[in-house]
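Novice: predicted model, plus sequence, below.
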Amino acid sequence: MAAISSHALTLCVIEARPSVLAVSAMRYLTGVALALPAATVAVPLPRVAQGTAAWVLSILAVYLYNGVTDVTEDRINASGRPIARGELETRTAAAVAAGAGCLALLATWGLPSPMFGIVAANLALGYLYSGPPSPLKDSSGGTVAVLCLSGLLSYLAGFTVATGGGGVALPAALVLFAGVAIGWMVLVGMPAKDLSDITGDTAAGRRTLGVLLGDRVSRQVTVGAAVVLLAGFAMAVSLTHVPLTGVVLALAAGVVAVAVAALSAAPRPGDDGRRRTRRPYRAFMGTQHLLHLTAFLSPI
């Protein structure tokens, strides 16, 4: 097979969404940071960096393969990503996804032994989500299951590297943060993402939340879930006294941003509305970055 050009590799990274790759790295690093109080020895920075590479490569493989399998609905939804635009061949993207998956497994060499299983499990989830014969992405329940499990694996990866592979209890701050971050992905991110993809998902026969509930109800669900999640997390932090007050404030700002975006995202006659309906998802994603950055800095 001919060598894959640097331009094609760049397009593959774009297809896998740099913002997703960035927040995936932040999830892993937040797992490391919040696990440090439980670590019995100092964690070498090269080991942390190696774990970051292994985890992000697995996410690259998963999202790139998802782009290969989503090409039909992405084109209907007028996605601007390279495969949907016809700028990146699906065969090339699939080859890079397979290579990234292999490199992710190889990158666990020398890390605590559970990391190989964690990365392999994430790759398996990615295939089950997008691949034949019955991709889990076609149903809301399957999507929720994959998001929850992959999210848990990201924080577990950071904890594993920070603590050398186990033998210590999970810190309460890590447990609480992982819970709210996964809740934010599932309860807010999933309906927010569906808003701009309802037409293509319907054409592809997918039973996402947006398809099942419609635009207006999906936007209301997004806002309601964000408010309930904030209230529950604030109460949990208050009762347990974990040092995550900054995360509560960051989440409150994100809830306001998502609410404003969702309530102003209704399609208008004569307008394809994609830019507008993407606003809640962009607010959700920006909040994800803010939450993890705040939590990462909290042990300092």
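Specialist: Good, I have the coordinates. Numbering: from 1, shown residues only.

Novice: every contact and neighbour count from this point should use C-alpha atoms.
Specialist: Will do.

Novice: gap between residue 222 and residue 237?
Specialist: According to CA to CA, to the nearest Å, residue 222 and residue 237 sit 23 Å apart.

Novice: which one's more surrounded, those two?
Specialist: residue 222 (27 against 19; other CA atoms under 10 Å).

Novice: contact partners for that one?
Specialist: Taking CA atoms under 8 Å, 6 or more residues apart in numbering, we find residue 222 in contact with 187, 188, 189, 191, 192, 259, 262.

Novice: for those residues, which single residue is the most surrounded?
Specialist: residue 192 (32 neighbours).

Novice: surely that residue meets residue 284?
Specialist: Yes - proximity of residue 192 to residue 284 meets the contact threshold set by CA atoms under 8 Å, at 7.4 Å.

Novice: helices along the stretch 51-200 of the chain, start to end?
Specialist: Taking DSSP state H, counting those that start in this stretch as the test, the helices found in the stretch 51-200 of the chain are 71-76, 82-85, 90-106, 114-130, 140-163, 172-183, 190-194, 198-203.

Novice: want to compare, so here's the second one:
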Amino acid sequence: MLQMHSSSSFSLKYHPLQKAGSIKTLESPVTHIHGVLNRSQEKKYAIKCSQSNSFYNLTNKIASSRNCKPFNSHRAPVTLQDGYASKSEDDDNSNSFLNVFLKKFHALYRFMRAYACAGVIIATTSNSLLPVQTLADLTPAYFTGLLEALVPAVLMHIYVVAINQLSDVEVDKVNKPYLPLASGEISIGTGIAVTLASALMSLAYAFMIRSPPFIWAVIAWIFVGTAYSVQLPLLRWKGNSFLAAFCMVSLNGLLTQFPVYVHIQKYVLGRPLEIFTRPLMFATAFISCFCVVIAFIKDLHDVDGDKKFGIKTLSVMLGKERVFRLSVSMLSIAYGAAVVVGASSPLLANKLITIIGHCILASIFWLRVRAVDLSDNASILSFYMFIWKLYYAEYLLIPFVR
């Protein structure tokens, strides 16, 4: 009898003079749990003896996972005393909690499209540079004003993507089943909480910094973002290609550029408000065209689900090929216009940067267009994400248009 614990033991039917090579039976432990004898897990295993006169060799084989796998695979955590779990059980619980937490955090990260927040930060920073005339304008007050602009911009980005996913749960189960709400990784209640919190926090922050352009911008963001997604009378504008394009231009163009420009120009730098400046006009025109292209290409991937739910987008009405060619033509014209505007700049450095930069982006765009397979949704989705990269890359060139 080998004693392992005060409340459990096992018996070994083995004779010290057992011959080598013979087969003997090992019975699993009889366990006492809080005074109750448990034989429900009692099993018998056959063990081959390798020595005819070594009891200790056999017990060592029983303890080794390499030589006695059946016994090792059925062992259970040992209770040290009542009310206390073993150290390995505590480690398992902590690892399980950490894994669940990380899984939920990753789902929330995808729900808020946090990866796109980097693009929002780039766009807001670029727009805040439009009123800057010299390096002397880059004062601590300017950077404070930039931080004030970044907070509502990021929060409203979260609101727009959150309410869109909440309104499209059933559609996304067909078009994008990998999204957190469509897959069930995030509950509807959590999605509603994130949506309301982002809207209320952005509005409260705009009033806190006392910036009229951002107060009105946040109100407009909430209205347009809601009208784009929510299924209510006269709303759900995403079902109409032209209204959807208007929403994209408003959310990613006008409501991103003008509030930031006015906030920095008037309330940070303290200068008279000038709207019709060369940098602002170019940024507004180019980004508006880009947003229309994004709105058209976005629907190419969702044709199947849109047809099923009666959403008449331009891609459903005209077909994928026509909408794709239209989008490519529009963006090509925009790049050509950007090169012309850059060539007319009186500053040599700005002229070179804008011409070379837009030629490089246009060349990459045309090469990528040739690789698109419209019969493959994965290829269309990859191209759509590539267009977003070009969109944010453009914000790196816009401040050089003078």
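Specialist: Now that the structure is in, tell me what you want to look at. Just so it is clear, the model here is predicted, and its values are computed rather than measured.

Novice: one step back: out of the helices of the stretch 51-200 of the first structure, which comes closest to residue 293 of the first structure?
Specialist: Nearest to residue 293 of the first structure among the helices of the stretch 51-200 of the first structure is helix 172-183 (12.0 Å), distances taken as CA to CA.

Novice: the second structure: matching residues for that closest one?
Specialist: Counting by TM-score structural alignment, helix 172-183 of the first structure falls onto residues 278-289 of the second structure.

Novice: and residue 105 of the first structure, how many residues sit next to it?
Specialist: By other CA under 10 Å, neighbour count at residue 105 of the first structure equals 20.

Novice: got a list of what it touches?
Specialist: 54, 116, 119, 120.

Novice: most neighbours, which of the residues you listed?
Specialist: residue 119 (28 neighbours).

Novice: to which residue of the second structure is that one aligned?
Specialist: Checking TM-score structural alignment: residue 119 of the first structure goes with residue 218.

Novice: what's the answer for residue 284 of the first structure, then?
Specialist: Checking TM-score structural alignment: residue 284 of the first structure goes with residue 387.

Novice: number of nearby residues for its match?
Specialist: 21.

Novice: the match of helix 172-183 of the first structure vs the first structure, average distance?
Specialist: Mean deviation of stretch 278-289 of the second structure from its aligned counterpart in the first structure after superposition (mean CA distance after the TM-score superposition for the first structure): 1.4 Å.

Novice: if we can go back for a sec, of all the contacts of residue 105 of the first structure, which two lie farthest apart?
Specialist: 54 and 120 (10.3 Å).

Novice: for the residue nearest to residue 13 of the first structure when sequence neighbours are not counted, what are its contacts?
Specialist: Spatially, and ignoring its direct neighbours in sequence, residue 13 of the first structure is nearest to residue 60 (7.2 Å; CA to CA, 6 or more residues apart in numbering). With contact set as CA under 8 Å, 6+ apart, residue 60 of the first structure has these partners: 13, 16, 21, 97, 100.

Novice: still contacting in the second structure, which of those?
Specialist: Here the contacts of residue 60 of the first structure are checked against the second structure with both residues aligned by TM-score structural alignment, their matches' CA atoms under 8 Å, and the contacts held in both are 16, 97, 100.

Novice: for the last one, what are its contacts?
Specialist: Yep, that's residue 100 of the first structure we're talking about. Residue 100 of the first structure neighbours (CA under 8 Å, 6+ apart): 57, 58, 60, 61.
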